[in-house]
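Visitor: sharing a model that was predicted from the sequence below.
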Amino acid sequence: MSLNIMKHPESSQRKSEPNHRESLNMYSLIISFEHSQQCKAFGFNSSNNIWVLGYGFQILVCQRQNETLRVESTLQGHSSSVTNILYSNKEDMFYSIGSWNDNVIVWTRDVDGKWNKQYLIYKEGQTREFEVVQLILNNDEDELIGVMDYNFIIVWKRTLENKWIKSQIIPISQNELSQIHQVSYDKHQKKIIIITQNGQVQILSKNQQDLWKKRQSINLKMIKGKKYYNIDDDSLVIQRQKGEYLIFNFNRENELYEEGIVKESQTIQEMLNQLFEINSSISQSQEICALKKNKYLSILRKDTKNLYQQIQTIQFDHNFFYQFSKNNQYLITWDYSKYINIWKYKSD
């Protein structure tokens, strides 16, 4: 299978409006793929020379050369559209998720350049149909967390033979309606912080058998339905109905121990407001972020005061999917049109 890679025709360009003060610091459309499949997932290696695209049921592995892409491999293994791709920061390895109760697959490339796959088991012993909706990889890349469209998570561990085995299935809540809202490691990878839609916070830490166990549970019913943001992995910031913020800090035993209302400078308040605005669509790097609203993608860039300033807005014709490369030099988008668009960041 091959893709037609070409310059995007002027008549089909997405509408892009730069901020007039920083018109040189923006993403410009450089390449388009003419396609016939859904493309909802993108992945990039750490050097940004390998791009992986979820192309319907298939996965395209592409080599980037200057401002062109060459399809190197077409991988098959999913029985539904690929919805999520997570690429390793250390080696030629990535993880893919399929929709509609599909598989989770680990792809590794051998010395001959062949991609091998391993299916991760997570459905054994389960009585309910569910799917993995997000993957989280630790810094050592030997532990993988699968977040379910239900109220539990699954943990896989990597063996010395580079095989992944199921380590734990961890229920988060007895309430079937309390779906998981957010999962994250702390910056030292010593705990997992889980927040559910009904305002419950679960803190997990490892026991002597190297298994994750619930260390603490906090019920935050008074802010049910409000936004949450784990601001720096060592404190939990929660926005209440009237706009003020609650801060929870962690003690040496990794337990939340202190609650207080933020009373900081206007600059800090503006930063918190921005973090809540971009909570669900922050990019892979903190330097540039994006906010998706309806058919618009607003791109923001940090200024000298560590605040995000909008530099560009891109308008699409339909609902769209997007992802930044790991160094934010490139942006790739797809919006149910005939083209997968590639944008490159150009600064003064």
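Guide: That came through, no problem. From a predicted model like this one, the values you see are computed outputs, not experimental measurements.
Visitor: going forward, measure contacts and count neighbours with C-alpha atoms only.
Guide: OK.
Visitor: now the strands for the stretch 1-150 of the chain?
Guide: For the stretch 1-150 of the chain, applying DSSP state E, counting those that start in this stretch gives strands covering 4-6, 15-18, 26-34, 41-44, 50-55, 58-65, 68-76, 82-87, 93-98, 104-109, 115-120, 132-137, 143-148.
Visitor: list the contacts of the third one.
Guide: This points to strand 26-34. For strand 26-34, contacts defined as Cα atoms under 8 Å, 6 or more residues apart in numbering pick out 3-8, 13, 18, 67-68, 311-312, 330-331, 338-347.
Visitor: what's the angle from it to strand 68-76?
Guide: Strand 26-34 and strand 68-76 meet at an angle of 50 degrees, taking axes from the mean of the first three to the mean of the last three Cα atoms, to 10 degrees as the criterion.
Visitor: about what we covered before: only the buried subset of the contacts of strand 26-34, as a ChimeraX command please.
Guide: Restricted to buried positions by 16 or more other Cα atoms under 10 Å, the ChimeraX selection for the contacts of strand 26-34 reads:
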select :5,8,18,311,312,330,331,339,340,341,342,343,344
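Visitor: still on that earlier bit, how about the strands of the stretch 1-150 of the chain, which one is nearest Asp186?
Guide: Set against Asp186 and scored by Cα to Cα, these come closest in strand 132-137, at 12.1 Å.
Visitor: for the closest one, give me every contacting residue.
Guide: The contact list for strand 132-137 (Cα under 8 Å, 6+ apart) reads 84, 86, 97, 101, 104, 143-149, 184.
Visitor: ok, second structure coming up, stack it against the first:
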Amino acid sequence: MIQINLIEKETLRCSENHDLPIIAIDIGKDVKMNDRLLCSECMLNIRPDMKIVGLNNIESKIENNIKENIQKKISLISQKKEQLTKLFNSIDQWKQTFNQTIDSIQRFFDYWMDNFISQEQVHNSYNFIQELDNYINQSQSHENDYELFVQSIIKINKTSINKIQLKLTQLNSHYRKYITDTKESLLEIISIQQPKITLKPINNQQKQSDFCWTIAFNQTGQIMVSGCNQYIKVWDFKDGQLKEVKKLEGHNQNIRCLLFSKLQNSFISGSNDNTIRCWKQLNGQEWNSQQSYQEHTNWIECLLLCKKENTLFSGSVDKSIKIWKVDFNNNNLKFSYSLMKHTLDVFGLSLNESETFLVSCGAEQQIIIWKKSKEKKWEFYQIVKQSINESGVTVCFIKENQFIWICGNKNGKDCLSYFELINGDFVEQKEKEQQLIISSDVYNLNLFPIVFNKEKEIILLRHKFHVYLLTKQTQGRYRISTKLKFQNNSIQGTMTNNAKYIILWEKTEQNFQIYQIEYQ
């Protein structure tokens, strides 16, 4: 049981020095520190706009916070002591294994030497009559005997060497494993990890035989939409349970991307029919889309909204990024202008926190940075140099001046790359590069945008056969916390805005798989 004591409780005084016990606290944000303490006399003059909390109430909450903080510190020290003890025991075990192996090798040397000594003793005496006869008759028995002796020595040497080499090989194998394990243990000790994340499967695998191209949630996570061939399906989602309630028609080809508003129940769809539509919830399960908007000349591959949701960015196979004005209230779009610099399909778009930089990637090897001008218009800024030289599938800002990028080649590097703004240009941070599971027989497909939750500091991404969840560690680095493997690389999915659920669709199983994210 953690015991804590308030040092100055008996000496606390209000700002008016009434010399009366403090009974309440003003917790208003703009109140100066000394003016927060209120005695019974001060309470006679409180104003209606003041936020007053009883001393015992606020003291209890403060103490709980302190106890929680102390407990976290104690738990961390306990964890590090346990890890250090584990490493010490590992080293002690290695020491025993090493000594046992060396002792065994020494015994082989002793056996080897004993064989030489025995051979030496055998040939120290001779038969005079026999040797005299050999000498007179010029017999070559000695030469033959010596050859046999040499062969015997060679056999002894080979046998002993083979045994020693086997032990040395075992020792080398143990040594390499020991070095690897020790390095991992040291990294585990010096790293201060965030709570672990696990994925709990929800037993509600909703069948979805139509090919699913894209999935999106509304802000509350209670409405899900999915692009199933040329239809948009609307689903109720509650406590991990999924129920289809509506099928929307409007596009005449496959729906490739869906983007839900975070401010109201409206969403935007992009299709293989080269058009974009706005959808607005009217009442209950009724949704309306007034018209389609066609400025692109090929498939729509990605959609992105700014924070105020008055600007939409769309990327397409036609190599362009279109910028639109959005009016969700009236359920319409208005085309503004195009960004032209890509030479092939545009697959991924992302804005930084302050929305001063836009990054895009696509089927060619270019990662392009666009910057907002003083006139509030987006302009080309930089082509980012990257050492991997592969096509880019997805891209996402995870800090004001840092984004991550995933390539998609069939026989590529299979990694997650980091880029950071340094001296005015975005530069690859090769030391932060994270290896993903290597799968050289398939492409990493697009249409599964990276999902970054700033509040929970976790990242959801898909690469080939695997879906990964990354969590933030110390020094701002992210590590793979957990991953899911599938039979097919056609995987679509997303995460609810509160980072509580992940929903996935995979081509082989042809159903929605729901996972609850549990923080340990």
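Guide: In hand now; what should we look at? As the structure is a computational prediction, the values presented were derived from the model and not from experiment.
Visitor: which of the strands of the stretch 1-150 of structure 1 sits most buried?
Guide: Of all the strands of the stretch 1-150 of structure 1, strand 41-44 has the most neighbours on average by mean count of other Cα atoms under 10 Å, namely a mean of 25.
Visitor: which strands or helices does it pack on?
Guide: With contacts taken as 3 or more Cα pairs under 8 Å, 6 or more residues apart in numbering; DSSP states H and E, strand 41-44 of structure 1 sits against strand 50-55, strand 82-87, strand 321-324.
Visitor: which residue numbers in structure 1 go with the longest helix seen in structure 2?
Guide: Secondary structure of structure 2 per DSSP state H: the longest helix is helix 55-122. Under TM-score structural alignment, helix 55-122 of structure 2 corresponds to no residues of structure 1.
Visitor: by contact count, what packs against that helix?
Guide: The helices and strands touching helix 55-122 of structure 2, judged by 3+ Cα pairs under 8 Å, 6+ apart, are strand 22-26, helix 141-190.
Visitor: what would the ones you listed look like in CSV with mean neighbour count and distance to Tyr337 of structure 2?
Guide: Shown next, in CSV, are these (neighbours: other Cα atoms under 10 Å; distance: least, Cα to Cα, whole Å):
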stretch, mean neighbour count, distance to Tyr337 of structure 2
strand 22-26, 21, 52
helix 141-190, 13, 50
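Visitor: ok, which of these comes nearest Lys454 of structure 2?
Guide: Among these, helix 141-190 sits nearest to Lys454 of structure 2 (Cα to Cα), with 24.7 Å.
Visitor: show me what the closest one is packed up against.
Guide: Packing partners of helix 141-190 of structure 2 (3+ Cα pairs under 8 Å, 6+ apart): helix 55-122.
Visitor: and the helix it packs on with strand 22-26, angle?
Guide: Using the same axes, to 10 degrees: helix 55-122 of structure 2 against strand 22-26 is 80 degrees.
Visitor: residues contacting Trp51 of structure 1?
Guide: Neighbouring residues of Trp51 of structure 1 by Cα under 8 Å, 6+ apart: 42-45, 61-64.
Visitor: repeat the analysis, applying 7 Å as the threshold.
Guide: Contacts of Trp51 of structure 1 were listed using Cα atoms under 7 Å, 6 or more residues apart in numbering, and they are 43-45, 61-63.
Visitor: Gln291 of structure 2 now?
Guide: Shown in contact with Gln291 of structure 2 (Cα under 7 Å, 6+ apart): Arg277.
Visitor: what about it, distance to Trp279 of structure 2?
Guide: Distance, Gln291 of structure 2 to Trp279 of structure 2, using Cα to Cα, to the nearest Å: 9 Å.
Visitor: can you check Ala216 of structure 2 too?
Guide: When Ala216 of structure 2 is compared with Trp279 of structure 2 (using Cα to Cα), they lie 13 Å apart.
Visitor: likewise for Glu375 of structure 2?
Guide: Using Cα to Cα, Glu375 of structure 2 is found at 30 Å from Trp279 of structure 2.
Visitor: and if you look at Ser289 of structure 2?
Guide: Using Cα to Cα, one obtains 5 Å as the distance from Ser289 of structure 2 to Trp279 of structure 2.
Visitor: equivalent analysis for Ser417 of structure 2, please.
Guide: Ser417 of structure 2 is 35 Å from Trp279 of structure 2, by Cα to Cα.
Visitor: what do you get for Leu344 of structure 2?
Guide: Going from Leu344 of structure 2 to Trp279 of structure 2 by Cα to Cα gives 29 Å.
Visitor: for Thr471 of structure 2, same thing?
Guide: Thr471 of structure 2 sits at a distance of 34 Å from Trp279 of structure 2 (criterion: Cα to Cα).
Visitor: out of the contacts of Trp51 of structure 1, the closest to Ser167 of structure 1 would be?
Guide: Distance ranking of the contacts of Trp51 of structure 1 against Ser167 of structure 1, using Cα to Cα, places Gly43 first at 25.6 Å.
Visitor: just checking, that closest one touches Leu53?
Guide: Yes - the pair Gly43 of structure 1 / Leu53 is scored as a contact, 6.5 Å apart, by Cα atoms under 7 Å.
Visitor: translate Ile145 of structure 1 into the numbering of structure 2.
Guide: Correspondence of Ile145 of structure 1 to structure 2, assessed by TM-score structural alignment: Phe313.
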